[in-house]
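Colleague: with the input below, show me the fold.
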Amino acid sequence: MASLFTPVTLRTLTIPNRIWMAAMCQYSAEPEGETVGVPTDWHFAHLAARASGGTGLIVTEATAVSPEGRISPYDLGIWNDTQVAAFQRVTAFLKSQGTVPAIQLGHAGRKASTERTWVEGGRPISPDEPYGWTPLAPSAIPFTPASTTPEELTADRIRGIVQQFADAARRALEAGFEVAELHGAHGYLIHQFLSPHSNHRTDEYGGSFEGRTRFALEVVDAVRAVWPEELPIFFRVSATDWLTENPEDDRDGWTAADTVRLAKELHARGVDLMDVSTGGIAPGAKIVAGPHYQVPFAEQVRNEAGIPAAAVGLITDPAQAQEIITSGQADAVLLGRELLRDPSWARRAAEELGGQVNTPVQYHRA
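Modeller: As a prediction, the model looks like this:
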């Protein structure tokens, strides 16, 4: 029976335990100049602390495949060689601690060009302001009334972004990452194409389920073509937009059934694990969830689509995380805020539950 402390192998990559760190934006890169989008000492210290704390796999914050794909001007990117070189220092340290380095490749779409979350609530930055730009999207629909109306992508520009994902994956491999996670959740560009709430196109990239999933599948195909056969690809998905579950909300959205259907197609195209989250596409969407929040969606994807799945969201207690794994609800747990509070959560969990995770030799005491 699997536990939190059992290794898991995907393709030829063995991850030492099932306690993983979810991608969390730090908004701490330089917004301009030669070091724009480059990981800094803050990023190194932030990620290194969780690796030395015993975390089995660490996913970097959403890392943009192009400058306009950043959520904010202060996000990480991987569209040039300077960024690659800086990431090599990070991945080398993570590997030295027995942690698998993973990178989340993303494009913010219509949610791009915002302030840091602690500055005026992360308000939109208009194209007329310093560091601002016009966001891109499947349809010219702003995320909020205060957001800039995005530019609707042409089919040619969509194909160009697909290529940007592939180019970013090549650079990620050069940077030393062993897992590429594609960000298809939380209302960012891939999710914007998936959801009928944000995709009102009438061409081959809109309308039907097949049309709305076309961009996601093209991105997966392009990345799988350049990513080594022996290394896994993850896909982060919002299992539901939290619209159709709410009888008081008449907006159309992406559903759990859609997610299962997509997961089957992704698995057939070479995706190895679904990172299952929810929401993010529609401001004001009401979460209709039980005490386990998003875990049941991971379990549904795992069981109905036949693909490994990781659960994320409000997982705080070691016994809770252990139950998720031992009961077969998910193959791994992804911790977010709890790892911000306690970088050595994995080591504490091992002490509480009688498991074992990697501990730096510098911390060993006779």
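
Colleague: going by C-alpha atoms from here, please, whenever you check contacts or count neighbours.
Modeller: Fine.

Colleague: how far out from the middle of the chain is the helix or strand that contains His191?
Modeller: Applying DSSP states H and E as the criterion places His191 in helix 189-194. For helix 189-194, the gap between its own C-alpha mean and the chain's C-alpha mean amounts to 13 Å (Cα atoms, centre = their mean, to the nearest Å).

Colleague: around Thr154, how many other residues sit close by?
Modeller: Look at Thr154: counted by other Cα atoms under 10 Å, it has 14 neighbours.

Colleague: with Val288 instead?
Modeller: Val288, neighbours per other Cα under 10 Å, totals 11.

Colleague: thought it was touching Trp242?
Modeller: Yes. With contact defined as Cα atoms under 8 Å, Val288 reaches Trp242; the gap is 6.9 Å.

Colleague: give me the helices and strands touching the helix holding His191, please.
Modeller: For helix 189-194, the contact count by 3 or more Cα pairs under 8 Å, 6 or more residues apart in numbering; DSSP states H and E identifies strand 179-184, helix 209-212, helix 214-226 as packing neighbours.

Colleague: give me the residues contacting it.
Modeller: Contact with helix 189-194 is made by 106-110, 137-138, 183-185, 198-199, 205-206, 209, 212-213, 215-216, 237-238, 254, 281, as judged by Cα atoms under 8 Å, 6 or more residues apart in numbering.

Colleague: this one next, for a side-by-side:
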Amino acid sequence: MEDLFSTYKIKDLELKNRVVMPPMCQYSVEKKDGIATDWHYMHYVSRAIGGAGLIIIEMTDVEPDGRISDFDLGLWFDEQIPALKRIVDACHDYGAKVGIQIAHAGRKAEDAAVPVAPSAIAFDEKSKVPRALTTEEIQEMVEKFRAATARAVKAGVDTIELHGAHGYLIHQFHSPLTNKREDEYGQDLTRFGREVILAAKSVMPENMPLVMRISAKEYVEGGYDIEASIKIAKEYKQAGVDMIHVSSGGEGQIAAFGRPGTHAGYQVPLARAIKQALDIPVIAVGRLDDPILANAVIGNDDADLVAVGRGLLRNPYWTLEAAARLNKEASIPAQYRFGF
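Modeller: Next comes the predicted model:
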């Protein structure tokens, strides 16, 4: 039986355990230039020292106005590569593999003078009304995803994650709530996502896995549910996605309709449903900070990897503590062994 500290391999990505640090925005860029800082270096490298198998660097955007805020990371020009490479190389030195989440915030770009989106529909009454992208601009956006992915590969990452969840641009295209277009990108809601996948794959090494994060349920009236997200995920798998990172929510206001639970592991059934329907590896995420629960998700074959967000924010050494609690072997740094 597999467990949280079993090794895992997908294509050329080999992990020493099943613990994933999911992408979590730090809003810590200092000069609004999208370049990673010493904070990012310490933040990620400490989790590598702390034993995480895979670290996915936070949402990193394909253009300046594609960021949630001006304080987010970017990969729209080459000068952003070295600071990320420094982080990746150091994490490798401490035994972790590194991914990066490539994204565009779309209508949720708070600091853009005029955000862009599939359709001119604001996120809520407090948000700016976005400008609908033209068909030509959508094709240019696909190229921006391609270029950002190529820069990430130059930075030495081991895997790429595309952000198709939480109400950001790819999600906005495949959600009927936010895509009211009449061109080919409205007639086929997954077309933009599929084109981004193909663009990313074109500049990735052949055996580097591509991960797609999706919201498997929208929790708003009129939003899609697990049955529709399985269909979306199938389209993305056929386009070349190797693994699905299964989250939920993010489109429109979170209303009483289908309100998500706050209990531990509330998104695990969504991950399990997609894993079984598509026969594809999945990452489970969402209130999985208890090592016993995280271990059970792997042991019960609900998911292949477990993302621990808040737990790793609170404690960079969550993975080492989890191994001690579960009585599993972990790569404890020699300098810390006396503590265990």
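
Colleague: superpose the two chains and report the TM-score.
Modeller: Comparison of the two superposed chains (TM-score structural alignment, normalised by the length of structure 2) gives a TM-score of 0.96, and 336 aligned residues with a Cα RMSD of 1.4 Å.

Colleague: before we move on, the earlier item: any idea which of the helices and strands packed on helix 189-194 of structure 1 is most buried?
Modeller: strand 179-184 (a mean of 27; mean count of other Cα atoms under 10 Å).

Colleague: mean shift of that one relative to structure 2?
Modeller: For strand 179-184 of structure 1, the mean deviation from structure 2 after alignment is 0.2 Å (mean Cα distance after the TM-score superposition for structure 1).

Colleague: next, the angle from that strand to helix 214-226.
Modeller: Here strand 179-184 of structure 1 runs at an angle of 170 degrees relative to helix 214-226 (axes from the mean of the first three to the mean of the last three Cα atoms, to 10 degrees).

Colleague: pull up the aligned stretch in structure 2 for strand 179-184 of structure 1.
Modeller: Aligned by TM-score structural alignment, strand 179-184 of structure 1 corresponds to residues 159-164 of structure 2.

Colleague: now what about the matching stretch, what contacts it?
Modeller: 13, 56, 59, 98-104, 149, 152, 170-171, 193, 197, 208-215.

Colleague: write the ChimeraX selection for whichever of those residues are buried.
Modeller: Buried residues within those, by 16 or more other Cα atoms under 10 Å, are selected in ChimeraX with:
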select :56,59,98,99,100,101,102,103,104,149,152,170,171,193,197,208,209,210,211,212,213,214,215
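
Colleague: for the aligned residue in structure 2 for Val301 of structure 1, which non-adjacent residue is closest in space?
Modeller: With TM-score structural alignment as the criterion, Val301 of structure 1 lines up with Ile274 in structure 2. Leaving aside its chain neighbours, Ile274 of structure 2 sits nearest to Ile230 (6.0 Å; criterion: Cα to Cα, 6 or more residues apart in numbering).

Colleague: repeat for Val36 of structure 1
Modeller: Leaving aside its sequence neighbours, Val36 of structure 1 sits nearest to Glu30 (Cα to Cα, 6+ apart; 4.8 Å).

Colleague: tell me the contacts of the one you found?
Modeller: 36-38, 73-75.

Colleague: element containing the residue mapped onto Ala350 of structure 1 from structure 2?
Modeller: Under the alignment defined by TM-score structural alignment, Ala350 of structure 1 is paired with Ala323 of structure 2. Assigned by DSSP H and E, Ala323 of structure 2 belongs to helix 318-326.

Colleague: mean distance between that helix and structure 1 after superposition?
Modeller: Counting by mean Cα distance after the TM-score superposition for structure 1, helix 318-326 of structure 2 comes out at 0.6 Å.

Colleague: thought Ala96 of structure 2 was touching Gly50?
Modeller: No. Using Cα under 8 Å, Ala96 of structure 2 is not in contact with Gly50; the gap is 9.3 Å.

Colleague: Gln88 of structure 1: how many residues sit nearby?
Modeller: By other Cα under 10 Å, 17 other residues sit near Gln88 of structure 1.
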